[in-house]
Structure formats: structure tokens, C-alpha cells
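Q: Using only what follows, build the 3D model:
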Amino acid sequence: MQFQKKVVAVLSWGLVVTWMALIFFLSAQHGEQSAGLSEGITEWVNEVVEQVVPAAEFQIDEISFFVRKNAHFFAYLLLAILTLNAVRRSGGRGWISMGVAFIVSVLYAISDEVHQLFVPGRSGQVSDVLLDSTGALAGIALYAIISRWLGRKRKTNNKKRAN
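A: Okay, the predicted model is just below:
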């Protein structure tokens, strides 16, 4: 059983590192490459919006900004969830594990923006770090809420089995 827990912890950290590598890869794309990726996603979002709300008139620039900023938010929401899970699987508990996950996520967001300073056509922005940090906080909150809900559900099921 102890070996199994160690394997799960290592795999959890592997997911964290893999997600960080994906963020790094996307941040290493030149400005033109990044804009091309964003344009493709923006066009897809625009098509979906037009199907859902045909009369809506959105400017493509508005959708592009929305897509780019939400990408930051959700990338770090997921990073924080993966990191908090890895910390918990490694034995961390309570507020300290949440603090560790938040600090790891924010430090990575800062390093990511510094990294972008060295990529042609990209820039590092403090506002993106703040957005990333907000995503990380949301991820930690979501993880905590779901964990609490699952814990209560487990207790209820155990009580039913005991009766």
C-alpha cells in the first residue's frame, strides 16, 4: 500500500511538470506563432458564439482578447489544481498545502513572464501574473470545495454501511 501511495505521488508531480512544460512551450512561441494559435482558437470561439447567439455582433479583437486572457486564467487554475493534488499526495495537508500550491503557481507565473521577455514578439506583463494568480486561487478554491464535498459524501456512505 505504501509503494502505491509513492507511485501516485510521483505520477502527480509528473503531471505538474508536464503541465509546466506545456506552459513553457507555449510561452516560447514567437509572437507570430502565438498570434496564429490565438487566431485559430478565436475563429472557433467566434463560430460557436454565432451558432449559439446568431444576432450577436462581437468584434474579433474582443473575442481574441477574451480567449488570450482566459487561457492564462485556466492554465494556472489547472496548474494550481495539479500542484495542490501533488502536494496532498505527498503528505501535505490543510492550509499549508494550499499555500505551497499557490506559491509554486505564482512563482511559475512570474518565471513564465520573465521567460517571455526573451522571446521575440512577446512581452512579460505584471497584469498577466495577476491574472495567473487569480486563476491559481480559483483552482485551489475549486479543489478545496470538491475535496470537502467528496469527504462529506464518503462519511455519509460510511455511516450508511455501518448501519
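Q: going forward, measure contacts and count neighbours with C-alpha atoms only.
A: Noted.
Q: got the residue ranges for the helices in the chain?
A: Under the criterion DSSP state H, the chain contains helices at 2-27, 31-52, 60-89, 94-116, 126-162.
Q: Rebuild the ones you listed as a markdown table, extending it with mean neighbour count.
A: Below are the helices of the chain laid out as a markdown table (neighbours: other CA atoms under 10 Å):
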| stretch | mean neighbour count |
| --- | --- |
| helix 2-27 | 15 |
| helix 31-52 | 15 |
| helix 60-89 | 20 |
| helix 94-116 | 18 |
| helix 126-162 | 16 |
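Q: now stretch 2-9, how far from the centre of its chain.
A: Distance of stretch 2-9 from its chain centroid, counting by CA atoms, centre = their mean, to the nearest Å, is 24 Å.
Q: Next, the structure of the following sequence, for comparison with the previous one:
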Amino acid sequence: MKKYGYLSLCIVCMTAIFLFSAQNGDTSNNTSNFVITLLEQLFHLDIEKLSPSLLEMLSFVVRKCAHMSEYALLCILWVLYMKEAHFTKAYMLAYGLTVIYAVSDEIHQAFVPGRSAQLSDVCIDACGAAIGLLMICLWCRWRQRKYQTRAENSDHF
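A: Next comes the predicted model:
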């Protein structure tokens, strides 16, 4: 994929994050509830039997997992773009840009009705970015070993 393809995917990902953050509190809760209903149907759960406090905790977990996932994806996309563009220190730069975007996203949420800026969300986003870095590092290492093994095997013939 051309380097601008990955950059475009970064922009699409950041736009999606921005749009989710622009949802007011009620709409955001409805989105979380939709995901919970989807999980209920996928795993044949009976969510109605859960206590209100347990249901609230489940909603919290869904929201925080969404935070981690979207920032893991954004960090992976930044790494792919920077590696294609031959940036030095691509991993550190990608992580830094992702965390900076997380901070700006929380500031943005402070101005959305029913939402607030949370330092804990920035920390969760940063953890998601770190997980994304770990995933892309492991994938790159696996891919390098795979091609190295393939090259070594072809030398024997």
C-alpha cells in the first residue's frame, strides 16, 4: 500500500474517533447499549437478569474497550504509514502522535454536552496505543522471521 494510503487510513480513524467523541452523553450511552445488546445476541446472554450496577459496569467496560481498540488501531496505522515513509523512530513517533490525539480528543469532549474530559481516558487510550505497538512489533518480528526462514531454506537447494 502506498504511504498516503496509510495516511488516509489514519485520517479516517481519527475522524471516526472525533465523531464518536462529538456524540452527546445520551447518544454515547445509546451506542454503548447497542454494543451490549449485540454482545447479548452473539453470546446468548440474558442481560435483563443483571442488576443495574452490574449492567452499568458492563457498559463501562464496553466503553473503555472501545477506547483501547480505537487507539490501538490508530497507533498501528501510524506505524505502518511511518515505516512506509521511512521515518526514523517510527514506533516512538507513532505512539506520541496517538497519545497527543488522545489528549486533544479529551479536550474536545469537555465541550460536548453530557461528556467530560477524563485523564483516566487518556491513560486508557495510551494503554491501547501501547497494545497496538506491541501487536505491530510482534507482527513485524514474526514476518521478519518468516521471510528469514524462507530465505535460509531456499539457500539449501
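Q: Can you pull the TM-score for these?
A: Here the TM-score for the pair of chains, by TM-score structural alignment, normalised by the length of the second structure, is 0.90; 153 aligned residues with a CA RMSD of 1.9 Å.
Q: List the contacts of the aligned residue in the second structure for L15 of the first structure.
A: Mapped onto the second structure by TM-score structural alignment, L15 of the first structure lines up with L9. By CA atoms under 8 Å, 6 or more residues apart in numbering, the contact set of L9 of the second structure is L77.
Q: L137 of the first structure now?
A: L77, A80, F102 are the contacts of L137 of the first structure under CA under 8 Å, 6+ apart.
Q: so what corresponds to it in the second structure?
A: Per TM-score structural alignment, L137 of the first structure is aligned with A130.
Q: same check, this time on F25 of the first structure
A: By TM-score structural alignment, F25 of the first structure lines up with L19.
Q: can you check T156 of the first structure too?
A: T156 of the first structure maps onto T149 in the second structure, with residues paired by TM-score structural alignment.
Q: And its match, how close does it get to I136 of the second structure?
A: 20 Å (CA to CA, to the nearest Å).
Q: Over to T31 of the second structure?
A: 29 Å.
Q: Now L84 of the first structure: closest residue in space that isn't a chain neighbour?
A: Distances taken as CA to CA, 6 or more residues apart in numbering put A101 closest to L84 of the first structure, at 5.0 Å, once the chain neighbours are dropped.
Q: residues contacting that neighbour?
A: A80, I81, T83, L84, V87, I140.
Q: would TSV of the residues you listed with distance to D112 of the first structure be doable?
A: Below are those laid out as TSV (distance: CA to CA, whole Å):
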residue	distance to D112 of the first structure
A80	15
I81	18
T83	16
L84	19
V87	21
I140	20
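Q: tell me which of those residues is nearest to D61 of the first structure?
A: Comparing the contacts of A101 of the first structure against D61 of the first structure with CA to CA places A80 closest, at 28.9 Å.
Q: Quick one: map that closest one onto the second structure.
A: By TM-score structural alignment, A80 of the first structure lines up with C75.
Q: if I read this right, A90 of the second structure contacts I76, doesn't it?
A: No. Under the criterion of CA atoms under 8 Å, A90 of the second structure is not in contact with I76, lying 10.6 Å apart.
Q: how near is the match of F25 of the first structure to Q41 of the second structure?
A: From L19 of the second structure to Q41 of the second structure the distance is 26 Å (CA to CA).
Q: got it, and G132 of the second structure?
A: 28 Å.
Q: Repeat that for K64 of the second structure.
A: Distance of K64 of the second structure to Q41 of the second structure, given as CA to CA: 21 Å.
Q: now swap in Q118 of the second structure and tell me
A: Separation of Q118 of the second structure from Q41 of the second structure (CA to CA) stands at 31 Å.
Q: what do you get for W78 of the second structure?
A: According to CA to CA, W78 of the second structure and Q41 of the second structure sit 34 Å apart.
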